[in-house]
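Chemist: Okay, here's the prediction I keep looking at, along with the sequence it came from:
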Amino acid sequence: MSIIVWGIIACEVGFWVVMLLGLAARYLLRLQRLSTALLLSVPVIDVLLLTLIAWDLLANRAVADFAHGLGAVYLGFTVAFGHQLISTVDAHFAHRFGGGPAPTKRPKTGPAHVRYEWQQWLRALLAGAIASLVLGAIILLVGDPARTAELANWYPRIGLVLVIWLITGPLWDLVADVFRSREPSEQLSS
């Protein structure tokens, strides 16, 4: 396994460990400042991964492979979805250990569900844009198309994932919601 794959794994584990330590400090130990410091340090993990990718491609003069592109996509995902994920886990922690209210559940049907699915897809679009910008920046910094060809291959992959997400997420739910809203009126007219 490449150093980048190990870096992605370490960053994912680090994300969860730092987040859970931050929430444990807040709700179990009641150490608000430590909790805040830990939770604010979560983005540092992303910077470490970006540094590892840049170091491997620039200092090591490595040829970009699948893992380098995956690292950029991982960065986009954590930037776009990280805060939402931390807020969700925080709400569960607050309920379980801090006497807080039960976390709100995401809507399962209706216009609220369709709105939620659009919001999630827009986050995915943001993740794709961030990943694309990171890929483009790395390609420009390396300045050697022969060494960064694999990174350019990630653009259509990102686009394909976003199109599939759009079709199977918000568009599918929008159509399903329209058909669900028609059913009662059709039954009344029969």
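Modeler: Happy to help now that I have it. Computed from a predicted model, the values in this text were never measured in an experiment. Numbering: from 1, shown residues only.
Chemist: hey, let's count contacts and neighbours off CA atoms from now on
Modeler: Will do.
Chemist: which residues touch the residue nearest the centre of the chain?
Modeler: Nearest residue to the geometric centre of the chain (CA atoms, centre = their mean): F77, 2.8 Å. Contact partners of F77, counting by CA atoms under 8 Å, 6 or more residues apart in numbering, are 124, 127-128, 131.
Chemist: what helix or strand does it sit in?
Modeler: Per DSSP states H and E: F77 is located in helix 66-97.
Chemist: what's downstream of that helix, the next helix or strand?
Modeler: Downstream of helix 66-97 (by DSSP H and E), the next one is helix 110-142.
Chemist: Run a quick neighbour tally on M19.
Modeler: 22 (other CA atoms under 10 Å).
Chemist: And it, how close does it get to S87?
Modeler: Distance of M19 to S87, given as CA to CA, to the nearest Å: 10 Å.
Chemist: Could you do Q187 as well?
Modeler: Relative to S87, Q187 is positioned 42 Å away (CA to CA).
Chemist: Okay, one more to line up with it:
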Amino acid sequence: MNFVAWTIVACEIGFWIFIISGLVTRYIFNQKRIGLFLLAMTPLVDVALLIVTSIDIYSGATATIAHSIAPLYIAISVVYGKSMIRWADERFLYYVKRQGPKPERKSRYGLCHT
């Protein structure tokens, strides 16, 4: 695996580390501002991946599958990032902190799903 592929793996891990540390700081340690700051750092993971991929291509590397996965990862993170954080926030609050309403499961079929 090349450097960009490992960077994608590291960015995915970093994304979830920022989310988990933000939620733990926010709800366990009751540091809402620091928790919000950590949650707001998740877009920097995408910026880091964009920079690494751009530098790699600019320096003359041959485009590989990893180079084509990087923009896909960034697009998914931009489009679904907020909803993933909301999803994690709701479940963390209910299952770990034992507060808030039980998260609803979305329908996988029928009119609600469509």
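Modeler: That came through, no problem. Because the structure is predicted, anything quoted here is derived from the model rather than measured.
Chemist: Superposing both, give me the TM-score.
Modeler: In this superposition the chains share a TM-score of 0.94, using TM-score structural alignment, normalised by the length of structure 2; 113 aligned residues with a CA RMSD of 1.0 Å.
Chemist: Counterpart of Y27 of structure 2 over in structure 1?
Modeler: Counting by TM-score structural alignment, Y27 of structure 2 corresponds to Y27 in structure 1.
Chemist: roughly how far is stretch 15-26 of structure 2 from the heart of the chain?
Modeler: Relative to its chain's centre, stretch 15-26 of structure 2 lies at 10 Å (CA atoms, centre = their mean, to the nearest Å).
Chemist: And stretch 7-15 of structure 1, by the same measure?
Modeler: Stretch 7-15 of structure 1 sits 13 Å away from the centroid of its parent chain (CA atoms, centre = their mean).
Chemist: Tell me roughly how far it lies from structure 2 on average.
Modeler: Stretch 7-15 of structure 1, aligned to structure 2 and superposed, deviates on average by 0.3 Å (mean CA distance after the TM-score superposition for structure 1).
Chemist: Can you mark which positions in that stretch are buried?
Modeler: For stretch 7-15 of structure 1, burial by neighbour count (16 or more other CA atoms under 10 Å) applies to 7-8, 11-12, 15.
Chemist: quick revisit: looking at Q187 and S87 of structure 1, which one has more neighbours?
Modeler: More neighbours surround S87 than the other of Q187 of structure 1 and S87, with 11 against 8 (other CA under 10 Å).
Chemist: what residues are up against G128 of structure 1?
Modeler: Counted by CA under 8 Å, 6+ apart, G128 of structure 1 has contacts 73, 76-77, 158-159, 162.
Chemist: can we see that at 10 Å?
Modeler: Contacts of G128 of structure 1 were listed using CA atoms under 10 Å, 6 or more residues apart in numbering, and they are 72-77, 80, 122, 134, 155, 157-159, 161-162.
Chemist: what's the spacing between it and I139 of structure 1?
Modeler: Distance check for G128 of structure 1 against I139 of structure 1: by CA to CA, it reads 16 Å.
Chemist: do the same with K108 of structure 1
Modeler: According to CA to CA, K108 of structure 1 and I139 of structure 1 sit 41 Å apart.
Chemist: Mind checking which of those two has more residues around it?
Modeler: Set side by side, K108 of structure 1 and I139 show more neighbours around I139, with 20 against 11, by other CA under 10 Å.
Chemist: shouldn't the more buried one be in contact with L151?
Modeler: Yes - if you go by CA atoms under 10 Å, I139 of structure 1 and L151 touch, sitting 7.3 Å apart.
Chemist: overlap in contacts of those two?
Modeler: Residues touching both I139 of structure 1 and L151 (CA under 10 Å, 6+ apart): 64, 145.
Chemist: Can you report how many residues lie near A70 of structure 2?
Modeler: A70 of structure 2, neighbours per other CA under 10 Å, totals 22.
Chemist: again, but for A75 of structure 2
Modeler: Neighbour count for A75 of structure 2, taken as other CA under 10 Å: 13.
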